[in-house]
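Student: no sequence for this one, just the structure:
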């Protein structure tokens, strides 16, 4: 059900043995979650781990104002949980014998169970019971309970003010403009393109719109991030199977005949976003969708493509929306948010901030990165930084970002280049086994690297990735260049030169250079 309604869920480790101490990773997941669904089964109270988890959940509901939805399942009633009756009574007899000198912990668990039982939730015996027919009880199937719980979850995570756009300066007006494009010809399929320079906010806008789409309106939704990047490690068939799996809600779409899949898709109202389409990836896009954009999905379907190449979108879309830079007022607000953690700068800094904003040209990425670079800096240091800005003859965003790069320590610069050349989109755990974790988090604090905790991945903006690779490629002497990642270049280098190389990282997945 969570896949059908596109709810991002975290399920604790089903392989963890009963009674094990709660894992730090689970504590972190609870801290980050916005909603909690607790299933009280007959054996729930036998696990010390589950009880500790419940205490932590209740702590977060109070600390962050979050909601918890209890579900009383398998014959368990709220009374059993509230008063530790039936199997819950037996469980606490065992806990008391196991922890005779830890009465405080036992009382803490009991208090947590009572509080949870007093919270509005679902009693499976009540929810599935329908009525008496000829003195016989009739029940809905358990799937009805799942649907009711899902409905409650959706209601809980759709607050009046959308958290999607919180802190995204200037995004609301852009969403309104795009909504008008999406609402045009509601019974016909439409493909909309988002075009603009790197860092201007195309991906942010596309993601914001995708997140706010009502899943009850579109029967299938799918988001493909970093399309051009994914093609380096995945085949078109891989991406197509992922697309069909999500839209058709089928775990094994490859087992279905292609013609049958197309037939099902043409009856489906879908919403699909494909981010970062390049001229080089256009052929793959044609293969992915059979280039039948308007006929592939059911009536009223919508697709958004993002690209820095306007011609790519003109050829593929009915309408292209240019994502503009922020105006001076919004740009100052965004820069101030990162430089001062306020909507507006202090009076004594305002003139200097306006100069920075002018150099950024309304580019949100530049404003964010430079805002972090100026954070907590005294006036005299601001003047030094502004002097560096004045030496720039071009408004090229990479030149602006170089200011932040040049102020990194040598070790931080090395880690930045490693991530840009080798580790973007890789697992956070993997990267921090190779690189010092403090260096990675330092780069994240300076907005030079992103950490997607929900996916456990390193996510560096493509503009910053290009910057790092350009820095390395500027080492024109092959014998002095320290990092290589393209297969052909690396093999040619090793064949022709004797060099001292710090790092080679090659993916052979889509390469013709296998030996």
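Tutor: Received it, and whenever you're ready, just let me know what you need. Predicted model only: the values in this text are computed from it and were never measured.

Student: C-alpha from now on. contacts and neighbour counts both.
Tutor: Fine.

Student: for the stretch 1-150 of the chain, which segments are assigned as strands?
Tutor: Taking DSSP state E, counting those that start in this stretch as the test, the strands found in the stretch 1-150 of the chain are 35-40, 67-72, 122-123, 129-133, 136-139.

Student: packing partners of the shortest one?
Tutor: Same thing as strand 122-123. strand 67-72 (3 or more Cα pairs under 8 Å, 6 or more residues apart in numbering; DSSP states H and E).

Student: CSV for the strands of the stretch 1-150 of the chain, including mean neighbour count?
Tutor: Rendered in CSV, the data for the strands of the stretch 1-150 of the chain read as follows (neighbours: other Cα atoms under 10 Å):
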stretch, mean neighbour count
strand 35-40, 18
strand 67-72, 21
strand 122-123, 20
strand 129-133, 11
strand 136-139, 12
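
Student: a markdown table for those, including distance to residue 287?
Tutor: Formatted as a markdown table, those follow (distance: least, Cα to Cα, whole Å):
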| stretch | distance to residue 287 |
| --- | --- |
| strand 35-40 | 39 |
| strand 67-72 | 44 |
| strand 122-123 | 46 |
| strand 129-133 | 50 |
| strand 136-139 | 48 |
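
Student: comparison target below:
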């Protein structure tokens, strides 16, 4: 439950037997509670081998599972309240925008989900927030973006040249944090230096998509 509270995003993967697990249902209730908080997490339902309407309306296999839950708690008021909470959470989650991966190539559907999450949540918020206070950083970033031409599928290197201590690595890290989420793979190598007497160079290299 603590892990759920500290998460920015929750992927809820619904299968035919999802509702048979009281543990899963309790976690779902917690997830939906966290969503409703002031800085609520993003919840994305994934419908794996199950119709979204079956989840939303607790029908088909979900109806069977809930019949068993209600039989178990039929003489327990608190238990029946818990069952109703599960129903409410399922309906709310199934009404959210998500992914139905029953049809098509499963790996491609999964890649779409990964790409979406990467584009939204894998940026370095600390670095971007910190760099907003660096005077003149935006002009440098725009210049680098125009030279990198990230939309072109080829190899491109841009060198940032100047005397030590003027912020070359800072600019390279800033452009990495800004653009790396658009690439399928990215790595920032810091403190890689070439021995020079007075000047040094930082590089940002973009490779084509694999």
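Tutor: Arrived safely. Note that the structure is a prediction, hence the values are computed from the model and not measured.

Student: quick one: closest of the strands of the stretch 1-150 of structure 1 to residue 154 of structure 1.
Tutor: strand 35-40 (10.2 Å; Cα to Cα).

Student: in structure 2, which residues correspond to the closest one?
Tutor: Mapping strand 35-40 of structure 1 onto structure 2 (TM-score structural alignment) gives residues 9-14.

Student: now the matching stretch on structure 1. Mean distance?
Tutor: Comparing stretch 9-14 of structure 2 with its match in structure 1 after superposition yields a mean distance of 1.5 Å (mean Cα distance after the TM-score superposition for structure 1).

Student: OK, contacts around the residue most central in space within structure 2?
Tutor: Centroid check for structure 2 by Cα atoms, centre = their mean gives residue 117 as the closest residue, at 3.0 Å. By Cα atoms under 8 Å, 6 or more residues apart in numbering, no residues touch residue 117 of structure 2.

Student: aligned partner of it in structure 1?
Tutor: Matched to structure 1 by TM-score structural alignment, residue 117 of structure 2 sits across from residue 153.

Student: could you measure from that match over to residue 50 of structure 1?
Tutor: 21 Å (Cα to Cα, to the nearest Å).

Student: next: residue 70 of structure 1.
Tutor: 13 Å.

Student: same question, residue 178 of structure 1
Tutor: To residue 50 of structure 1, residue 178 of structure 1 is 45 Å away according to Cα to Cα.

Student: which one's the longest helix in structure 1?
Tutor: helix 48-64 (DSSP state H).

Student: swap in structure 2?
Tutor: helix 77-94.

Student: please name the nearest non-neighbouring residue to residue 212 of structure 1.
Tutor: Using Cα to Cα, 6 or more residues apart in numbering and skipping residues adjacent in sequence, the residue nearest residue 212 of structure 1 is residue 164, 7.5 Å away.

Student: hang on, that neighbour packs against residue 210?
Tutor: No - the criterion here is Cα atoms under 8 Å, and residue 164 of structure 1 misses it with residue 210 at 9.9 Å.

Student: the two - which one has more neighbours?
Tutor: residue 210 (19 against 15; other Cα atoms under 10 Å).

Student: the more buried one corresponds to which position in structure 2?
Tutor: Under the alignment by TM-score structural alignment, residue 210 of structure 1 pairs with residue 176 in structure 2.

Student: contacting residues for its match?
Tutor: Contacts for residue 176 of structure 2 (Cα under 8 Å, 6+ apart) come out as 188, 204.

Student: SS state for residue 115 of structure 2?
Tutor: helix (DSSP: H, G, I helix; E, B strand; the rest coil).
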